[in-house]
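Q: Provided below are the primary sequence and the corresponding predicted coordinates.
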Amino acid sequence: MTVLSADGTLLCGDEHRSGVLLDPAHPLNGIDFVEFRREPASRFILDVTFLKVPPVLSVSNFTVSGGIRIVDIKVTAVETVAGDPLRRRVLVDREGDFSPYVLDVEHPTMDLERNQAVFSFKAACPSEFDCRPVSDCPDPQRVEPALDYLAKDYQSFRRLMVDLIAERNPDWQERLPADLGMTLVELLAYAADYLSYYQDAGPGTESYLDTCRHRISAARHARLIDYAMGQGRAARSFVHFEGGSGANGVIPAATKVTSMVATPLVGAVAPPDIVIPAAADFDGDPALTETVVFETKADTRVIELHNELRIHTWGDTLCCLSKDSREIFLYRDTAGTAIRPDLRAGEFVLIEEVVSPVTGLPADADPARRQVLRIDHVQATEDAAFTSALTGGLLTPRTNPADPALPLLRVAFAVGEMLAFAPRISAETVDHLEIAPVTVARGNIAAVDHGRSITRDSLKNEIRLPDMGAGRWPLPDLALPDAPLSHLPDPAIGLDIFFPSEPVAERWLPVPNLLDSQSFDQHFVVETDNRGVTSLRFGDDQYGRRPYDAERVVARYRIGNGRSGNAGWGTLVHLVDPGVVVIPPVTRVWQPLPAAGGEIPETIEQVRQIAPEAFRAVQFRAVTERDWEEMALRHPDVAAAKASFRWTGSWHTVFIAIHPVDPANLKRLPGGGVELQPLFAQRMKAFLTRFKLAGYDLDIRAAIYVPLEIDIRLCVGDGHFRGDVLVEVGRVLSNRTYGDGTTGFFFPLRFGFGAAVYLSQLYAAVVAVEGVNSVEVTTFKRYWDPPRGELDKGAVLMTSFEIPRLDNDRNLAENGVLRLTAVGGL
């Protein structure tokens, strides 16, 4: 609203008259606006801006009127402004009060309606009130219809609008559904029905975990108590690529492998071979609509040499690998010549039983005796007892030093990779005929997971961006056209977003939530609704960046999730040519293990039941010693833990002793001592620091392992060989784990901190061995200490940070000694 009269009686919303006067041909001029400013040298200036270049003006042409406390303000000078011909600097003798003043310009060229301007001297005194004039000409009040606020569904909204039409426009009598007006009414009623539902659902049901009916609402409620609603997980497995003649190349990551395709593809006359052409259309080809699709997780080398590898037994027969084996030695039999494989760290090796150890027939091989292990490191070596020449697949003794030795590759498994069974390498039939090899190793193994990669581009209308005009896209979410989205376990998606001012696309990545995102982080959150439709929620420039003015989006993501990917072994038989590179020849695609790990998304009811209990049950701070022990035991590599508070001079220190699951995480020291491996200790300290309270220090160390010394005298019963009984007793009292799942009495994970070794338990374990008539324990004590009455007490006691140990390794007596003697028997 603009005041156009000095007395404030005329107010108009638009100044068309100024536009008329701005015409260069028009003879009249006028004032555009007046500004007051105060200069340091006590100069009070009114900057007067005219609509057009004014004529020559003097002090006599200007008059200042108005004011309440300060009146009769005089104009003392008029100056031109260099570089601004429309402006004149009018100097006055003093500064007025806060009331309105009027500047009047008297000149023949000045318009009578634009020769005055209302201004104020309070420009340097900001006010909290709006300076906009209040109009005395309000708009006429509209007659509002009588609305029925009980209208809540489609029919009632439609009836309400039809009644309103009849009231406002009695001449409109059309009621046919095909009429354009009625179509608009029904569309508005449909939209109102949805809005009414969300209006009721928002505050009424979706605001509470106990009543919400949408997965997205349940996931957000659970996030408030640090519980992540499970969105499912894609299944995982392995495939073996059998390389063809001369194969030596790489199959790239994200290459598809599929289940059997039994019908011809579009344009083909026969079902596809092992390799499906790169042009196969998984979206539109009926032959591919029902296939199970997995994709390789990393680049996989395929070499013919690695199709089948022999496990070296050093010339012995009737051999098997212990479950404790951490390494194997491999070679390849190539037309009677042994060749060293080219396996590398980080790759996988398949241990597979290929024939039955009983019948020697491939059809009787146990499919459960297969396992894929990751390689930690390899080492080229050889066996000088045999040559590289093989006779009928059998090793040839190296009688001539000039003959090349048998080349081998020592393959060490990664930490945490352990055999689930004891593979038989060679065996013999009931007729004493050797069966070899029973178990082989294979390379060319690719890890795969369920799902198919898809690329959607908004430039091709494969993704619909909201049309906000001029290519702008400021909305906070974006819906994906395919479902369900794969979770591996994180959402398998990435966005390339193009902006007008950027020459290349920006990569945006998914995060669990935006609360940890900064204002410029290119993050988004993946949310899935009840129908399985996936949408992406972006930030607001405070928690995550908002993709404002995006003109193109390219989404790359995977679809395929849940239990549908838990396919049995042998399901995946085809390889899809990636097309971007030339792949090595592949004669067979084989899935040795069943796919596993596919999980369906959690239901809302499961979240209601689990999330509150998880919030109550899981503690994320450690206060007492017991708390510290519980926190340490949450780590999967910890078998036992013991904590203690100690005053270290200036503050308390929490000392935590760790007993690891894997003995490889312990570093042996001279004299029988141990300490944690440095990297393992760092991981443990980083894991436990998150639970630490301020004012405490943290010290991570290994347990104190106490070696034992035990002498046992056995009486063997009639009909039993003393040697066999001694072997079995040694097995029962060992520290090992065996292929049948049993463990020895002194298995490291059997005893925890402060656990005593009781004589009665030792007697019970030995007497249970078949052939033992009686047992006498003659020595029962700590290895380094003299007897302190342990036999009389019936126990070797331990302090809080001690764990008993008896490895019975003749090379390392300081780790415990067991001596067995026997009388009787045969």
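A: Sure thing, it's come through. What you see is a predicted model, and the numbers here were worked out from it, not measured in a lab.
Q: rest of the way, CA atoms for contacts and neighbours
A: Noted.
Q: so what's residue 705 up against?
A: 673, 674, 802, 803, 804, 805 (CA atoms under 8 Å, 6 or more residues apart in numbering).
Q: now, those residues that are in strands?
A: 674, 802, 803, 804, 805 (DSSP state E).
Q: got a list of what the second one touches?
A: The one in question is residue 802. 703, 704, 705, 706, 753, 754, 755.
Q: quick one: the second one from residue 179, how far?
A: Spatial separation of residue 704 from residue 179 under the definition CA to CA, to the nearest Å is 89 Å.
Q: the more surrounded of those two?
A: residue 704 (21 against 11; other CA atoms under 10 Å).
Q: so what's the residue count around the nearest residue to residue 413 once chain neighbours are set aside?
A: Leaving aside its sequence neighbours, residue 413 sits nearest to residue 375 (CA to CA, 6 or more residues apart in numbering; 4.6 Å). Other residues lying near residue 375 total 20 when counted by other CA under 10 Å.
Q: for comparison:
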Amino acid sequence: MRSSDLACRQSWRRRHLFQHPRWNGVDFLEVSDEQRYLCVHFFGSIPEGIGVANVRIEGGRRIRDLRVLRVEIDRSGDPDQDDCLRITLDRIGDYSTYRLCFVERVTAQEGAAYRPFPGLDPRYACLDFRFRLDCAADQDCRVQPDCPPAFAPAPEIDYLAKDYASLRQMMLDRMALTMPGWQERHVPDLGVTLVELLAYTADYLSYYQDAVATEAYLDTARQRISVRRHVRLIDYRMHEGCNARAFVTLDTDSDIGPLLLVDCYFITGFAALEAEQGRVLPHELLAKYPPQAYDVFEPVAAGGAEGIRARAAHSTMHFYTWGDTECCLSRGATRASLIDGPQWSDDEAAPDAGRVLDLHAGDVLIFEEVKGATTGAPADADPARRHAVLLTSVTPALDQLFRQPVLEIEWAAGDALPFSLCLSARLPAQYDCARIADITVARGNVVLVDHGRRAPPDPLGPVLVRTELGECACEGSVIETSSVPQPFRPRLKHRALTYRVPFQPSASAQAMLAQDPRQALPDLALAQRQAGAADAGWQARYDLLASGVGERHFVVEMDDERNAHLRFGDGELGRQPAAGAVFDTRYRVGGGAAGNVGRDAITYMVYRPGLIDGAALMVRNPLPAQGGVEPEPLAEVKLFAPGAFRKQRLRAVTAADYAELAQQNASIQRAAADLSWTGSWYEARVAVDPLGVETLVQPLREEIEAALQPYRRIGHDLAVVQARYVPISLTLHICVLAHYTRGEVRARLQQVLGNRQLPNGERGLFHPDRLSFGDGLHLSRIVAAAAGVEGVERVKVLRLQRLDVPDDPLAATPQLDPAIAEGTLALGPTEIAQLDNDPDFPENGALTLILGGGR
């Protein structure tokens, strides 16, 4: 009996041999610790009559011809354990595989031929075993049967054949080799037609392979989606542009609203609309005009507002000058007064009953010059002198002297006037020296809008289903069959999807208009419908790297034709859409630089439900729209992306790192830092120079510390301190021209060399925002600033030194200041010069002016 080379993964025959009434076989054997004894177990009871002559052991590489010394039955004595046949050998074997067989009888005449012991199954009369195991203890030493597939020789492939002609010729050459009897080469032949179809398909696949290889690298990628994914791996956000925003004012003669935001939108005017009645149009009217003729601006839900409300009193509001004339709001102003109703008579008991203004903190006003300051004509008004402000405080007040209700308003510091606004003036002699008022007015009823046209309904889906089969159980059955959703990659029907920055509460009106295109997301809302019921919405994200398993997020990828491709999660990064799901879409198209329309370009309001009765409404945007940006070109992305990660500092190791990270706070002008050894570790001391002030308030200190903590190096302590201000003593001798008064020149010098903002908007030489860390005081700058004052003939610096360094009391005669001799008063890297020239605080710096000449 020879061993079989048959290898099977399932041993069905063993199951039939267990407790079979006629047939038996070897189940397994155990090798004793001494490796001299073998304990053999059978499927049934131990066959009777097995002796030494019936046991045969073959195999071995180094130790061969093992002899059996004794065969006996080893009774277990436990009904739960089987007895075994104990075989004693003359010696132990090596590490190779041996074969134990139970034969009928082994004789010298039979040689290698033998027959199984009577009653034993021929397939299980022998057993392979080892005396020693050469595999590790944590491995399964069982040899798995392997049935390798049949080997098929690979055909010879000409890799130089890449186009249609070469592929067609290669196939014809192959056919001539395999089918020499077929020699037809005419085009109408069916065989030639099949060859050409295969060559065409192969040509397409060859191009596809080349395209995939091209898109695999940033330098060679040509498709926008491929470049976007490549640069995201190096933390670069390629933007798809951004739409523009604008402020629209509503001028009405009666109160309107509230009108739902979803029912209104605004458009730019064009010639054909001039024939229409009014500035409020029904939505159906625009169907007869081409969409390319106008731009659409949708209202933005600013401050949680869901509707538009317009009050007649807010259309034009007048500034109150408290009875004075020839007034103006100076540059940098952040407060003003508005007339709030008519004057009341002395016998009126409740003057507040006549108030007409209903302004609140968070409202936006636009200041607009409506008359020329020198002519009083509306046509001479400067359209550039318009400014939007966000109100932060509204306080009713009363002018008891003139019996006038007043509304005191304040706006954000970020909206401080960039220029002065004339409120009232006196015209020159050619205009009869008349006094005019209301040169500048305030416009209310302001609506924030952004560019983008709403697209028609475009449902997506359904999500297709793929059936997955489980593993096989018993014959003819499957453990589990499941239906799973296929990857869902839909594409929107309409091109040029609008990208916008989601609106966040802003601290100023200017911040409401500002948008970072790299933070812009598609203006696309998805609502999933399943089994006829509306499901929760899905939110757009730039990527799914931070999306959880069940979060309803998706990504929009724009191709080169501005088609929007949607990509959903896979169940690990973002939720995977359910099988059969259908999505309802709501999105807008348009955007980019086309939305940056000029002032007074948005002139119509479109009301979807119809017309608005009882109001003569005028629509306009006093300020131009801004923020519209075109998609980032691929050439710029490939140029800037590889080095962009170096621009963003992600750790603080050196002192310069701490200073650079601290300066990212917009409330400080500059920061400086140094690392000092405390005896046990280093402490990073960050000195801060606040913007516009000289005092570091505690909230700002805590804000900077919290921002620096994530970047702090382990082992560094962190301390944010106020900058060290160095008081300066400056003495100048000024020679005044003969025809100028010394008092007038002194006042001008104190302004130019002061620490305040000048009437023309410039800052004094020692203004806190003009001095920063380590900025030494140069003699030439001081002399140039003083000599530039009208009426100054000559300037001489007599004293320039620090006040925190006392004079030497042992010096016999005053010494010339070193700063004057060197031309510069040097300061340390964490020091800032200070010259407030405040008589109440002389320790903060002093300016002494000695004037001669003049009159």
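A: Looks like it came in fine. In this text, all values refer to a predicted model and were calculated from it rather than measured experimentally.
Q: quick one on the thing from earlier: can you say which of the ones in strands among the contacts of residue 705 of the first structure are buried?
A: Among those, those buried by neighbour count (16 or more other CA atoms under 10 Å) are 674, 802, 803, 804, 805.
Q: ok, the counterpart of the fourth one in the second structure - contacts?
A: Think residue 804 of the first structure. Residue 804 of the first structure maps onto residue 833 in the second structure, with residues paired by TM-score structural alignment. Residues near residue 833 of the second structure by CA under 8 Å, 6+ apart: 725, 726, 727, 728, 771, 772, 775, 776, 777, 827.
Q: mapped onto the first structure, which of these hold?
A: Retained contacts for those in the first structure, judged by both residues aligned by TM-score structural alignment, their matches' CA atoms under 8 Å, are 725, 726, 727, 728, 771, 775, 776, 777, 827.
Q: quick revisit: for residue 605 of the first structure, state which of the contacts of residue 705 of the first structure is nearest.
A: residue 803 (44.7 Å; CA to CA).
Q: doesn't residue 749 make contact with the closest one?
A: No: assessed by CA atoms under 8 Å, residue 803 of the first structure is found out of contact with residue 749, at 9.8 Å.
Q: for the corresponding residue of the second structure for residue 752 of the first structure, which non-adjacent residue is closest in space?
A: The alignment partner of residue 752 of the first structure in the second structure, by TM-score structural alignment, is residue 772. Setting aside the residues directly before and after it, residue 772 of the second structure is nearest to residue 832 in space (CA to CA, 6+ apart), at 5.3 Å.
Q: residues in contact with the one you found?
A: Shown in contact with residue 832 of the second structure (CA under 8 Å, 6+ apart): 723, 724, 725, 726, 771, 772, 773, 774, 775.
Q: need the helices for the stretch 401-550 of the second structure, in chain order.
A: 509-513 (DSSP state H, counting those that start in this stretch).
Q: what lines up with residue 353 of the first structure in the second structure?
A: Per TM-score structural alignment, residue 353 of the first structure is aligned with residue 369.
Q: quick one: its match and residue 386 touch, right?
A: Yes: shown here, residue 369 of the second structure and residue 386 form a contact pair, counting by CA under 8 Å, at 6.5 Å.
Q: between those two, which has more neighbouring residues?
A: Neighbour totals were compared for residue 369 of the second structure and residue 386, and residue 369 leads with 24 against 20 (other CA under 10 Å).
Q: hang on, the earlier thing: which of the contacts of residue 705 of the first structure are also in contact in the second structure?
A: Among the contacts of residue 705 of the first structure, the ones whose aligned partners also touch in the second structure (both residues aligned by TM-score structural alignment, their matches' CA under 8 Å) are 802, 803, 804, 805.
Q: what about the second one, distance to residue 657 of the first structure?
A: The gap separating residue 803 of the first structure from residue 657 of the first structure is 11 Å, by CA to CA.
Q: now residue 671 of the second structure: how far from residue 659 of the second structure?
A: In this view, residue 671 of the second structure and residue 659 of the second structure are 5 Å apart by CA to CA.
Q: residues shared between the contacts of the two?
A: With CA under 8 Å, 6+ apart, residue 671 of the second structure and residue 659 have common neighbours residue 686.
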